[in-house]
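Colleague: When you get a sec, could you give me coordinates for this:
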Amino acid sequence: MCKGLSALPATCLERAKEMKGKCFSVLKLYVKALPQLVMFDMTCQYSVDCFRASPEEKRLQELEKLLTNKHGLLVFRAFLCKEFSEENIDFWMACEDFKNMKENSKLTFKAKKIYEEYVAIKAPKEINLDSQTREAVTSNVTNPTLSCFETAQKRIFNLMEKDSFPRFLKSELCLDILR
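Modeller: Take a look at the predicted model:
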């Protein structure tokens, strides 16, 4: 092992190995999903709504469609994993699950879990939020409702839409699918 890595705490090395394993398993799923992704691209590319929309609306519609397609979601997550920003999609997915919860008895537990994993300062998968949004979520979690993460989820979606998704569309991963 090189000197640089041996100087890191064991927890950092374990986390890096864990992330590498997750990325590898997601990439294996991506290879299996190629045929479905080509069909996804064709339906998005040729939908009537896409032709009428502005470039920003097209990108928004494409990202929304990508996130509702299980194979598209896997490939986008694999891309974010390669870019070390998979916490964004993980948080977005956790919020989607949270909004669709049926049992109110577990609402507080699930809200605190999401908060501690993604929103809290120095959280294991801390997402990039402005202080105002972080404070709003912090106060919402004390008495959670199904919409307590809504603002933060929108911010992360906008971040992915404006930053990660355009890079994804230009990435080798995406271009390979389109070929």
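
Colleague: C-alpha from now on. contacts and neighbour counts both.
Modeller: Noted.

Colleague: Show me what the longest helix seen in the chain is packed against.
Modeller: Secondary structure of the chain read by DSSP state H shows that its longest helix is helix 10-45. Applying 3 or more C-alpha pairs under 8 Å, 6 or more residues apart in numbering; DSSP states H and E, we find helix 10-45 packed against helix 55-68, helix 70-82, helix 172-178.

Colleague: which outside residues touch the shortest one?
Modeller: Counting by C-alpha atoms under 8 Å, 6 or more residues apart in numbering, the neighbours of helix 172-178 from elsewhere in the structure are 34, 37-38, 41, 75, 79, 168-169.

Colleague: Second chain to compare with the first, below:
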Amino acid sequence: MCKGLATLPATCLKSAKDIKHKISFLLQKPEAPAADQKQTREKSAAAAVKRVPAATEVKKWKQSFSHVMNSDAGRSVFTSFLRSEFSEENMDFWLACEDYKKTPSPGLETRAKQIYQQYVEADAANEVNLDAATREETRQNVESARPSCFDEAQRTIYTLMEKDSYRRFLNSKLFQDLARSKEMKNCDCAENRQALTGGA
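Modeller: Reported below is the predicted structural model:
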């Protein structure tokens, strides 16, 4: 220890160590569970985009909204579209509800409150568009958290995306370009097969 510090009383040294510890604690970045989930979702979305969907998969997306939602790549492309419309919170909420259903019982109450505060509560950071009755029913359900407490709200948001956003998605440049590029690739493949088989 240097001579300057040795001359200080022990209580001063202890106080200095306490202050140093508190400062280092404050400088650490807090890890919010919602931020972790968003990063995980973004990584899986990036992976889905890297996995180029087959033309048959893209065609199915046009047939029904459930095909979009049952496909990782479909959800990823649809989420990109929602982001462009500033309504990405609908997909985030739907995915949070899906994830919530898999939450072990001891964590249900805490997770239910987090989802409610983030998406359902009036003036929430990522408030989804729910009618007053569904919002109130969900609030009551959260008080006795069960895996099904968001079912009605999730169904409402699913229907909203299906009846509203999905129709615009099918007419969007994003989807049209994707469908067109798939058709072009299919044509090229068919022409190449014909050339290889001698036009048969």
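
Colleague: overall similarity of the pair, as a TM-score.
Modeller: The TM-score (TM-score structural alignment, normalised by the length of the first structure) is 0.71; 140 aligned residues with a C-alpha RMSD of 2.4 Å.

Colleague: before we move on, the earlier item: if we compare the helices and strands packed on helix 10-45 of the first structure, which one ends up closest to residue 137 of the first structure?
Modeller: Shortest distance between residue 137 of the first structure and these, using C-alpha to C-alpha, is found for helix 55-68: 23.2 Å.

Colleague: buried set for that closest one?
Modeller: Neighbour counts over helix 55-68 of the first structure (16 or more other C-alpha atoms under 10 Å) mark 58-63, 65-67 as buried.

Colleague: just stretch 94-101 of the second structure next, same as before
Modeller: Applying 16+ other C-alpha under 10 Å to stretch 94-101 of the second structure flags 94, 96-97, 100-101 as buried.

Colleague: Include distance to residue 41 of the second structure and secondary structure when you put the residues you listed into JSON lines, please.
Modeller: Below are these laid out as JSON lines (distance: C-alpha to C-alpha, whole Å; DSSP: H, G, I helix; E, B strand; the rest coil):
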{"residue": "94", "distance to residue 41 of the second structure": "12", "secondary structure": "helix"}
{"residue": "96", "distance to residue 41 of the second structure": "10", "secondary structure": "helix"}
{"residue": "97", "distance to residue 41 of the second structure": "14", "secondary structure": "helix"}
{"residue": "100", "distance to residue 41 of the second structure": "14", "secondary structure": "helix"}
{"residue": "101", "distance to residue 41 of the second structure": "17", "secondary structure": "helix"}
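
Colleague: are any of the contacts of helix 172-178 of the first structure buried, and which?
Modeller: 34, 37-38, 41, 75, 79, 168.

Colleague: In terms of distance to residue 106 of the first structure, which of those ranks first?
Modeller: residue 75 (30.6 Å).

Colleague: Okay then, goodbye and thanks.
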